[in-house]
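# Pasting the sequence and the predicted model now:
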Amino acid sequence: MEKIVGQSILDSLETQFAAFEKRLNGQSKSAVHAVRKEAFNILMGTGFPGPKNEAYKYTNFTRAIEKNFELKDANADFSLNETQVNGTQIADLDAHKIVFLNGHYSSELSDKIEVEGLKIESLEAELKANSELAQKNFGSKANFTDDAFVALNTAFSQHGVTIEIADKAVIEKPIVLYFIGDSSNAKLSYHIRNIVVAGKFSKATIIEKFDTIGAHKSFTTSVNEVSVDESAHLRFFKIENDTTEAYHISNIHVNQEANSNFKAFTFSLNGAMIRNNLNVKLQAEGIETYMNGLYLLDGKTHVDNHTIADHMMPNCYSNELYKGIMDDSSKGVFNGKIFVRADAQKTNAFQSNKNILLSDSATVNTKPQLEIWADDVSCSHGCTTGQLDMDALFYLQARGIQKDKARAILLKAFASDVLETVENKAIKEYLTTIIKKRLEI
């Protein structure tokens, strides 16, 4: 019998899941927990992805977890002070703020949100109430049979938020989710599940940000299951600027309905190992989807972006732009897939991945993919990897600009295509400040 990959992790999880079920009391008989149990059983039967798994070929998260973590429940004790917590937040951002400490919702630090057309609840409260929202959406989009880490999150997650945006509601201020971890005394691991439902003709912006404070390693997973109803407009930001000891797996699964507009922004700026899965289904006509990503890496940071734009119906548009700058011994991975199903005539789908390597030891593995089963479409994809344009660098130096300054100017110009897609001024300034500092402008 072939050995299951990650068996040592599974042995530990089996004991933890039994203890987890005992703590649930009446919830153990709920519809949501039935989904949890199914996910856990599949995980125990299939194990974690090994080095031969194509989807994780360049990102061996299983080995990283085996080496560094026991995946115990996060300790609810939180020792960070107010100054440390405030330091994780985006300056000058006027937003509805939701704060989690070590994975647990903090009512004291979160805003009391009373906005017409907006309902935000902790996932824990929704699960305890066995609400219709939780039953309908938990596990409905993030397929745990396809990915062991989605199964892990599905089996163990009980914290996060549910966000309901009513039909025709326009939420002027962004909704920002701060997940703050304290690894100052021990290693940290926890799992987050968010459910987002944007009603017909609604408009909103959501920001998800993970931060860990402390010298010990951390491992977090987040799964977002997002419904974008007819003619709704939703912006979703993922900002990753954690410590060099942070390991994070993100899954954003989105279903779009007719004439809806969804824009995703993924900024990966620091961490030990990061995996971002973004999966969007365009399942009606007239949909627009935008995927924008920037990864600015140095040291030994490893970032892997996997994206899917699944065109299922006619007359839809998707545009994807990911750019990467790799320095030192950092590593980038990009795998972007566009599917155009047989019914998806008149599809317009475009994908571009561009990378700059600043050192001989930095690497990137990029694999754009396009699968088309329709005949009346306009699609393109491509990738480039190289170094800075030496002619442009020489041109700037010839005009009296020092080499380091000229180099930084060119790199900022390279990243600006993605930054310019950010509409919110405070978010753009926050990201620009980090990038300028990193590029030493």
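Ah, there it is. Values in this document were obtained by computation on a predicted structure and should not be read as measured data.

# contacts and neighbour counts: CA atoms only from here.
OK.

# For the closest residue in space to Phe138 that isn't next to it in sequence, pull up the helix or strand it's in.
Computed as C-alpha to C-alpha, 6 or more residues apart in numbering, the closest residue to Phe138 that is not its neighbour in sequence is Val32, at 6.5 Å. According to DSSP states H and E, Val32 maps onto helix 31-46.

# let's bring in a second one:
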Amino acid sequence: MTQTATKISNYEADYQAIREQRAASNPAWLTQLGDQAWTRFTELGFPTARRGNERWKYTNVAPIANASFGLSSDLVAGSDHESELRRAAPWDDEWINLVFLDGRFSKVLSNLNASDSGNGRILVNNLAEAINSGAANLEQLLAKHVKFQEDGFAALNTAFLGDGAFVQVPDGSVLQSPVNLIYLTSTSNQPTVCYPRTLVAVGKGAQATVIESYVGIKSGALNPEYFTNAVTEISLAEGAILDHYRVVSEAKQAFHVGTSRISQGHDSVFSSASFAIGATLARNDFEVLLDGPGASCNLNGLYLTADAQHMDNLISIDHAQPHTSSQLNYKGILDGKSRAVFGGQVLVRKDAQKVSAHQSDKNLLLSSQAEVDSKPSLLIYADDVQCGHGATAGHVDKDSLFYLRSRGLDADTASRMLVHAFAREVIETVKVEPLKQFLDELFLEAIPETGLKLGGAA
């Protein structure tokens, strides 16, 4: 048996078992979709061969491919984690809160705030229930934007697709409360994997706010590795407005691969901010298709790494139509021997005139052993455009540090203030006040844990 076959066989028994378990209740189209995705995964495998593969050139997924991750078999009582959940994830009782524990919807931990989630034809539900109830348009929406034929991780997620979140906002509707989706992994005594799936469809002229959070908490005596393989699909119809936030706060022994695909129609507005802390290896594969004239997106990101963590952000924006605009702004804070990768690709197609596209990647290195590979790129095939990109990597500014110390602050306090100020630019883009406060505290608390070394000293 080849090494590749061995890696795939680790998942085959689980797939066959879950397929048999769901066969009686799943609609035929979903079973067929799962079979197609599984077959494609067996053909693609994991992207462990990085030579000539630009998408994975700087990230080695062999630790994921070589591990034996299994589905969680223990049904942990949701109430056991309620207090930990409120500390580890963003939460507000006024929001629509859907919580998934080890890949399964937890009614005990969730708060659907039915007065809003059930408003008119607005649908906010867990995906398994939406499938069982035959929710309209689900077959047409699911796996429409994520091309699992081209991506082994997306294929694996689609093959195991069983639960997740489904948010559907019909034409002209306004979802007043943020939808807060929390995917919680309770690390047990065995290496486990879960496959969160998020599907969001915002109709013509509709508005919504969606928060995705991925959180790990300890529930067993041991602290083994676990793997979160998440897929998110978002579609915005003509004139739709969506504020989207993504928070990755996994346990330090976790592996996280997130695949997000967004499609925007005419005059739609998509604003997104991604925040990442934790996980030994994390990948944020984020693609936006501006598929209607006048569509615009604003993508922000902030991450903090320490020790030997690896963070990979691959952000792609496709200007397929004229009069579209994009802003991409990512920031990284790196300490220890951590490494980060930023790949920002903006494509402007031949007939996409009158396009505005700008991207920026700024990194703050707190250690001489931290490393970042930044590759912003522009692929422009139109001639009437305004495009630009830039990338920087540097250390804590000594002049600013000297100024703060001259005002009576000790070195540690002064340096943490400067690092916090660097992060605040992205945190301030958050429009939801309780979430902004949560993120500010999350990153502020993490800064001292980086073992800050001034001026890039080892």
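Thanks, I have it. Quantities reported herein were computed from a predicted structural model and do not represent experimental measurements.

# tell me, the helix holding Val32 of structure 1 lands on which residues of structure 2?
Counting by TM-score structural alignment, helix 31-46 of structure 1 falls onto residues 29-44 of structure 2.

# Can you list the buried residues in the matching stretch?
30-31, 33-42, 44 (16 or more other C-alpha atoms under 10 Å).

# Ser79 of structure 1: neighbouring residues, count only.
Neighbour count for Ser79 of structure 1, taken as other C-alpha atoms under 10 Å: 13.

# Touching, it and Asp182? I think so.
Yes: taking contacts as C-alpha atoms under 8 Å, Ser79 of structure 1 lies within contact range of Asp182: 7.0 Å.

# which SS state does the residue nearest the centre of structure 1 fall under?
Against the mean C-alpha coordinate of structure 1, by C-alpha atoms, centre = their mean, the closest residue is Ser250 at 3.9 Å. State at Ser250 of structure 1, reduced to three classes by DSSP: H, G, I helix; E, B strand; the rest coil: strand.

# give the contact list for the alignment partner in structure 2 of it.
Counting by TM-score structural alignment, Ser250 of structure 1 corresponds to Gly258 in structure 2. Contact analysis of Gly258 of structure 2 by C-alpha atoms under 8 Å, 6 or more residues apart in numbering lists Thr228, Asn229, Ala230, Val231, Thr232, Ala282, Arg283, Asn284, Asp285, Phe286.

# One more pass at 10 Å, please.
Gly258 of structure 2 makes contact with 153-154, 195-197, 214, 228-232, 246, 248, 282-286, 313, according to C-alpha atoms under 10 Å, 6 or more residues apart in numbering.

# which residue ranges form the strands in the stretch 201-350 of structure 2?
Ranges of strands in the stretch 201-350 of structure 2, per DSSP state E, counting those that start in this stretch, are 207-218, 226-236, 241-249, 254-264, 269-277, 281-290, 296-305, 310-319, 325-334, 339-348.

# possible to save these as JSON lines with distance to Phe166 of structure 2?
JSON lines is the format used below for these (distance: least, C-alpha to C-alpha, whole Å):
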{"stretch": "strand 207-218", "distance to Phe166 of structure 2": "11"}
{"stretch": "strand 226-236", "distance to Phe166 of structure 2": "10"}
{"stretch": "strand 241-249", "distance to Phe166 of structure 2": "14"}
{"stretch": "strand 254-264", "distance to Phe166 of structure 2": "15"}
{"stretch": "strand 269-277", "distance to Phe166 of structure 2": "18"}
{"stretch": "strand 281-290", "distance to Phe166 of structure 2": "19"}
{"stretch": "strand 296-305", "distance to Phe166 of structure 2": "22"}
{"stretch": "strand 310-319", "distance to Phe166 of structure 2": "24"}
{"stretch": "strand 325-334", "distance to Phe166 of structure 2": "26"}
{"stretch": "strand 339-348", "distance to Phe166 of structure 2": "28"}
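
# Next one: the residue located most distally from the centre of structure 2 relative to His420 of structure 2, how far apart?
Farthest-out residue of structure 2 from its mean C-alpha position, per C-alpha atoms, centre = their mean: Ser406, at 40.9 Å. Applying C-alpha to C-alpha, to the nearest Å, the value for Ser406 of structure 2 to His420 of structure 2 is 19 Å.
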